[in-house]
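Trainee: Dropping a prediction and its sequence here:
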Amino acid sequence: MTDSSRRADGEATSRLPLERRRAGETGTAERLALNRTGSFEWDLDARTVDVDEAGLMVFGLDSATFEASPSALIDRLDATDRARLEATIDEAMAGGSNSYSVHFQVPLEDGTHQWTHVQARILRSEDGRAHRVIGVVRDATAEVTHSAFVLDLEKRRRRQASIVERTTAAMSRAVTVDDVTAALTGPGGLVGVGADGLALGLVENSTLRLIALSGDSVEVLEGLGSGQLDATLPLGDTILSGRPRFITSLGALVRRYPVLEPHIGELQFRAVAYLPLIAQARSMGGLALFYRERTAFSADERILCLGLAAIVAQSLQRAILFDEEREFATGLQSAMLPRRIQEIEGGEIAVRYHAAWSGREVGGDWYDVITLPRGRIGVAVGDVQGHDTHAAAIMGQLRIALRAYAAEGHPPATVLARASRFLAELDTDRFATSTYAQVDLATGAVRVARAGHFGPLIRHTDGRVGVPQVRGGLPLGISSDFRDEEYPETRLDLVPGETLVLYTDGLVEEPGADVDAGVAALIHEVSGGPDGAEALADHLSDRLWERWGSGDDVALLVLRRSPDLGSPQAPRLHQYIHQADPQGLSEARSIVRQALTDWGLAGLADDAELVTGELLVNVLLHTEGGAVLTLEVLPEPVRRIRLSVQDRSSVWPRRRTPGETSTSGRGLLLLDAVAERWGIEPRGEGKAVWCEIGPGI
């Protein structure tokens, strides 16, 4: 390249900026200054800082008075900002970093503050020592303000999303209308919808019924909502028009609805959102949300309120449908159960039925009490397979058939066999389980048969609960299909004051748990429950049906034989001793001794306890059933006791003459020696051996 060409290129190059400046273009420094951005250079060794004109403008300083020292810049800052700036610089210097960036506020002459941003690079020598810092400083007020706005907007949106999530979760768990109102008014309900108060109303036959109120001072609305839909009231107006109303001051509320003026002083809210509840194009009611601090509703907030109303409306529609279906189901089931249970002589009886919480899926559980010939009663519980209206219909037919067979006086085995045949002839694929018992309250005799069902429980007078081993057959319907209609009977004794409990599986089945645990819980509650039949039925319902949940229906029957306590002058006790109970004999002897001590006849306890053991051993060894022990005090003039042991055997004991080495045969001889009088009496299906013991014997 020749010298002339180099000169030509240099002249062209030197002319280019000048031509651009003439065309109105600016240099880099000018462009930065126009954007309120300057530069600085900090000499760490000399402890001076050089700031250009644009940088001084950012700091709000005059170049004529500025001292080129770092303290002239830093000392002007507030303590908090100064500490943050110094900490950032010290950390970068000591940590070996080559740059740092920090935001802080610079005070201006008019008393305001300006957000400032410094971006700097640290220059170091070969040994790593920092000796100079160069960087830019700019006005970041617009950036920080915009960032704060974005953060606040994001925070509001997260809060709104959280409100929608919490409300959706709460409403998804609500099954009934009561569940919906509980979710809105219970703990955390108002927080969930982001309001300080709420009112919820449902439309029923052109009238408005407030079903939920929550929040301070909203109780004044209770008298201003329920009744005929009225467009002069805000909630009624919202429902009738189908349009939401967003009120941002109480004054505006009164101007729009003058009828509220006498009550406006009682409200402690500044803004209200009145929202129609619409589901499937039908107005169901209205929701009012009250706010103490809010003075405006943004577009997002209005959309949020409308979204909450839609969630509540859908939940209410589902809950109302469930309540209607449940009312239909329980009505159907109740219509098929006995309308009333007759009073019985010699005892008390209580029945309970609880439907499963499963909409129209009614169950097939039932109970029945049947008047029988010769003063007896029949009691039954049962369960038809399935949880639907078909199961309920079969239950109704089977219950009526079983009642008819029982009323004819047939024994339990025959009643269940005929009921099984009847169910098989219905041409259905359903089977049923049942326990049926004939009870004679005059004698306490109980004859029980069961078809694939739980056996009964017997609560004794001392609170112990027995689980009799009741033999059983196949479920009803199945037994006829298999031509096996054998339902063996088990005979039990119900002494005065004892209670018979019949139940279906819904009372003892807990989801995910073994049924034996449920039976054990039932036994525990029967033992610890009150004595009366009604009170015990309520106790079991409260403690078990509500404990397990509502997945299955329950039928419960409690029959108590009236207690026979005698009188204060002639008290009496009864105790049943089961043949399979190894502790029964020992407990009976203890009960006799304790009773005589309580009655002031402790002097007769030794003889009475001895006779009790002999008579009970004779029954338990030589008969095939249990025994009923009766101990009573005979009236004056001579106060003595009468002890009786009753069994079902018709074979009378024989007096024998045992040898010296015999281990048995001395029972009657011992009775002769201890008792003042004794004898044997026939008792219906068995006999009773009795004796009287007096103070002189």
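Mentor: On my side now, so go ahead.

Trainee: For the rest of this, base every contact and every neighbour count on C-alpha atoms.
Mentor: Noted.

Trainee: And the helices in the stretch 101-250 of the chain, which stretches?
Mentor: 141-172, 177-185, 189-193, 234-241, 250-256 (DSSP state H, counting those that start in this stretch).

Trainee: Relative to residue 674, which of those helices is closest?
Mentor: Residue 674 lies closest to helix 177-185 among the helices of the stretch 101-250 of the chain, at 69.8 Å (CA to CA).

Trainee: For the closest one, name the packing helices and strands.
Mentor: In terms of contacts (3 or more CA pairs under 8 Å, 6 or more residues apart in numbering; DSSP states H and E), helix 177-185 is packed against helix 141-172, helix 189-193, strand 207-214, helix 299-336.

Trainee: what about the longest strand in the protein?
Mentor: For the chain, the longest strand by residue count, based on DSSP state E, is strand 113-124.

Trainee: quick one: it to helix 141-172, angle?
Mentor: 110 degrees (axes from the mean of the first three to the mean of the last three CA atoms, to 10 degrees).

Trainee: And strand 113-124, what's buried?
Mentor: Neighbour-count burial for strand 113-124 flags 114-118, 120-124 (criterion: 16 or more other CA atoms under 10 Å).

Trainee: Kindly report the same for stretch 193-212.
Mentor: Using 16+ other CA under 10 Å as the burial criterion, the residues of stretch 193-212 that qualify are 193-203, 207-210, 212.

Trainee: Pull up the distance across that stretch, start to finish.
Mentor: Its start and end residues considered, stretch 193-212 measures 14 Å (CA to CA, to the nearest Å).

Trainee: here's the one I want to compare it with:
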Amino acid sequence: MRTDHGASPPRVGEVLDATGTGMWRWDHAAGSVAMDARAAELMGLAPEPVTVSTSVVRAKLHPVDFVELDGIITLAAAEGGIAEGRLRVVGDDGRVRWTVRARLRHLDADRGAGAVRRPGVGTGSVLVGTLVEAPESSEARSAVTGDWRRSREAFLLDAGRALAEARSTAEVLRVAAGLAMPGFSPDGLAVFGVKGDHLVVIGHYGHGEGDETPFLDMPLTTPYPAADVIRNGRAVYLSSPAEYQRRFPATWPLAERFGRQAWAFLPLVAGGRTLGAWMAAFSSPAAFTPDERSVLTTVARMLAQALSRASVHESERELSAGLQRTMRPAHKPDIKGMTVAARYVPTGGGLEVGGDWYDVIPLHAGRTALVIGDVQGHDVRAAGLMGQLRVALRAYAAEGHSPGAVLSRASRFLSGMAGVAHYDDPDTVEHVEDRFATCLYIEADPALGTLDIVRAGHPDPAIRLPDGTLMVRPTAGGLPLGVDPEADYPTTRLVLGPGETLLMCTDGLIETGGHDIDTGWARIRTVFAENPEADLEELADALVRTVHGPASHHWPGPLADRREDDIALLLLSRDAQAVPPRETGRRTVLSVAQSDASRIADARGQLRDLLYDWTAPDQVDGAVLMLSEMLTNVLVHTDGDALMVAEVTGRRGTRGLRVEVADGSDELPHRRNPGELASSGRGLVLLELLAGSWGVDPRGEGKAIWFELREDAPPPDWG
């Protein structure tokens, strides 16, 4: 056989010229198209190599053809496949000049130079291919056209709207289950997510309870279509059971029992990250034409975005709920002779948190502090400052400071917090703007009904009288907290009578809805007038309802969906049969100087004299012993003097004794375990054994340790 060694294969350029074929490159992400001279000529441009934007190509093609081309290119970019179609090129007058056949193949940038594709990383978006002139044909340009295309567009519009409105993962799955795709609708759906290196089922539809069990904790390395989609980021279409069994024989038995005839597994990609996979299963065979794949791909993209938004929203709600829990007392306070109700309603949108808060703080000697305040702003920083300020106020109140001193210290604290610069990274300093807070602080004595009120730029409190009249009580006030660290806060004393109710609130309750201070208080007065017999919980709900609609009956109140401003309110009512003022039968006070320990004996004698007719002699001996230990502890472990206050109240036979020993040291006593021969460390042990109750109260300067006994109490159990 003779071989012609002089022949050579035709070059690419010769073939392209001979067939009238042009080359082009479509960069879907960059929105640009590069063409050689022939492709540019076929596209109606000057016959020279050129790179243009996709908008230029759009202008040269029939509008319907460009929309279809853009859809199949998007699909090819997502699936790594081929995009082809017939395109009508139009002139400046809008008339069709000729028809070209376009073919583009996805160029996977991740597979260049032997690179290994990374799971969860999006594919490239560059396609390369050919353009060749084609005679106009009367044949259908697509397998599905006309009414189906209009139905598809309407379906995608409705699906996008419904998924955009879904606010939780459960709502997204419910919307996905109700989607009726034009011409072909799946009767089985599942959404898979990723947890670590395992596949998890987020939700499913069209399957029985427990059917998801084999897929709940499947490793991503499993030869299962959903795992393959998540690993590679490309859709998997299985048009028949035979194809499923051929491509995934190991996991075919898991799918066989459901009796489906076709499956589509598509990646759920949001923000360039593969979140999971969506399975659409069909009880009838499906060819998965380009149009059908385009619809499925679009739905998968919208579903991924909806699930991503829902996840963010649910995380925000979880954070919001955690922040709100820190804003309020953990338990409803129990104040003898008084009743408390409270509500907190956050502002709408975002994390649903703001700067409003309230608190109820138990103090020494049966007194209670009620606090309500509002940090400037409705953002996370306002909520953070509010939490820090709330803790600081609690600490200052627990130390025993007067109400004015509590707010003065809180103002200095907030001044130190505001305007501080912090670093997000070594090269960036973010300046934090100054913030201030308004606050109303009330120290209540349930027995006497007295209210010691200090106010820092906050709305005045109001009191409802027994006849239902609501009166705003003007009180002396100072600047908002954080404005002037040296500001003073005067105290106003009011008395809350039996049957009267105190209202403390933030300006959100007064001014929401376009009201000013006068019309806002008028609205609140109307609520009180219309609910004369309501208890405090019902009244609190009525106050919130008049501004924002129905409220919850559970402590500490409802969360709102849509709010103009935060609302916090506190209601304090003194029972009609309030506890009467203490009946002080007798009282003695004695100071024991550090330099005169002999006064301890005088204190013991004074206490015995005070209890001369006490009906339980053993209790008298125990009280004297405990007092001696308390005074000795002060003189031994501090550098200051001790002050004893002993008081007997009530009627003979049921009287109560309270003994306090105060000193100027901030160091709190600690219990120790003394040995048999130890000469100290027994004071707190004795208090636990002998006292009816006892405790340590921090004061503004120093502390007081106290114990109480009741005359009718049973003797201590020595067993």
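Mentor: The structure has been received and is ready for your questions. Computed from a predicted model, the values in this text were never measured in an experiment.

Trainee: What would you report as the TM-score here?
Mentor: Overlay of the two chains. TM-score (TM-score structural alignment, normalised by the length of structure 1): 0.48; 416 aligned residues with a CA RMSD of 4.8 Å.

Trainee: Which residue ranges of the stretch 501-650 of structure 1 form helices?
Mentor: Assigned by DSSP H, counting those that start in this stretch, the stretch 501-650 of structure 1 shows helices spanning 515-528, 533-540, 546-548, 584-598, 605-622.

Trainee: buried residues in the longest one?
Mentor: Neighbour-count burial for helix 605-622 of structure 1, with 16+ other CA under 10 Å as criterion, is recorded at 605, 607-609, 611-612, 614-617, 619-620.

Trainee: Also the third one?
Mentor: Residues of helix 546-548 of structure 1 classed as buried by neighbour count (16+ other CA under 10 Å): residue 548.

Trainee: Check stretch 405-421 of structure 1 too.
Mentor: Using 16+ other CA under 10 Å as the test for burial, stretch 405-421 of structure 1 gives 405-407, 409-421.

Trainee: Now tabulate the helices of the stretch 501-650 of structure 1 in a markdown table and tack on distance to residue 289 of structure 1.
Mentor: Formatted as a markdown table, these follow (distance: least, CA to CA, whole Å):
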| stretch | distance to residue 289 of structure 1 |
| --- | --- |
| helix 515-528 | 46 |
| helix 533-540 | 41 |
| helix 546-548 | 34 |
| helix 584-598 | 67 |
| helix 605-622 | 75 |
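
Trainee: and of the ones you listed, who's closest to residue 84 of structure 1?
Mentor: helix 546-548 (60.0 Å).

Trainee: Help me confirm that residue 171 of structure 1 comes into contact with residue 313.
Mentor: No. Using CA atoms under 8 Å as the test, residue 171 of structure 1 is too far from residue 313 to be in contact (9.9 Å).

Trainee: Would you state the helices of the stretch 601-719 of structure 2 in chain order?
Mentor: Counting by DSSP H, counting those that start in this stretch, the helices of the stretch 601-719 of structure 2 are 617-637, 683-690.

Trainee: hang on, the earlier thing: can you redo the helices and strands packed on helix 177-185 of structure 1 as TSV with distance to residue 83 of structure 1?
Mentor: Supplementary listing: these in TSV, determined by distance: least, CA to CA, whole Å:
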stretch	distance to residue 83 of structure 1
helix 141-172	19
helix 189-193	39
strand 207-214	49
helix 299-336	40
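
Trainee: Could you look up the SS state of residue 509 of structure 2?
Mentor: Reducing the assignment at residue 509 of structure 2 to three states with DSSP: H, G, I helix; E, B strand; the rest coil gives helix.

Trainee: Now do the residue nearest to residue 98 of structure 2 when sequence neighbours are not counted against residue 423 of structure 2, distance only.
Mentor: Distances taken as CA to CA, 6 or more residues apart in numbering put residue 89 closest to residue 98 of structure 2, at 5.6 Å, once the chain neighbours are dropped. Residue 89 of structure 2 sits 58 Å away from residue 423 of structure 2, going by CA to CA.
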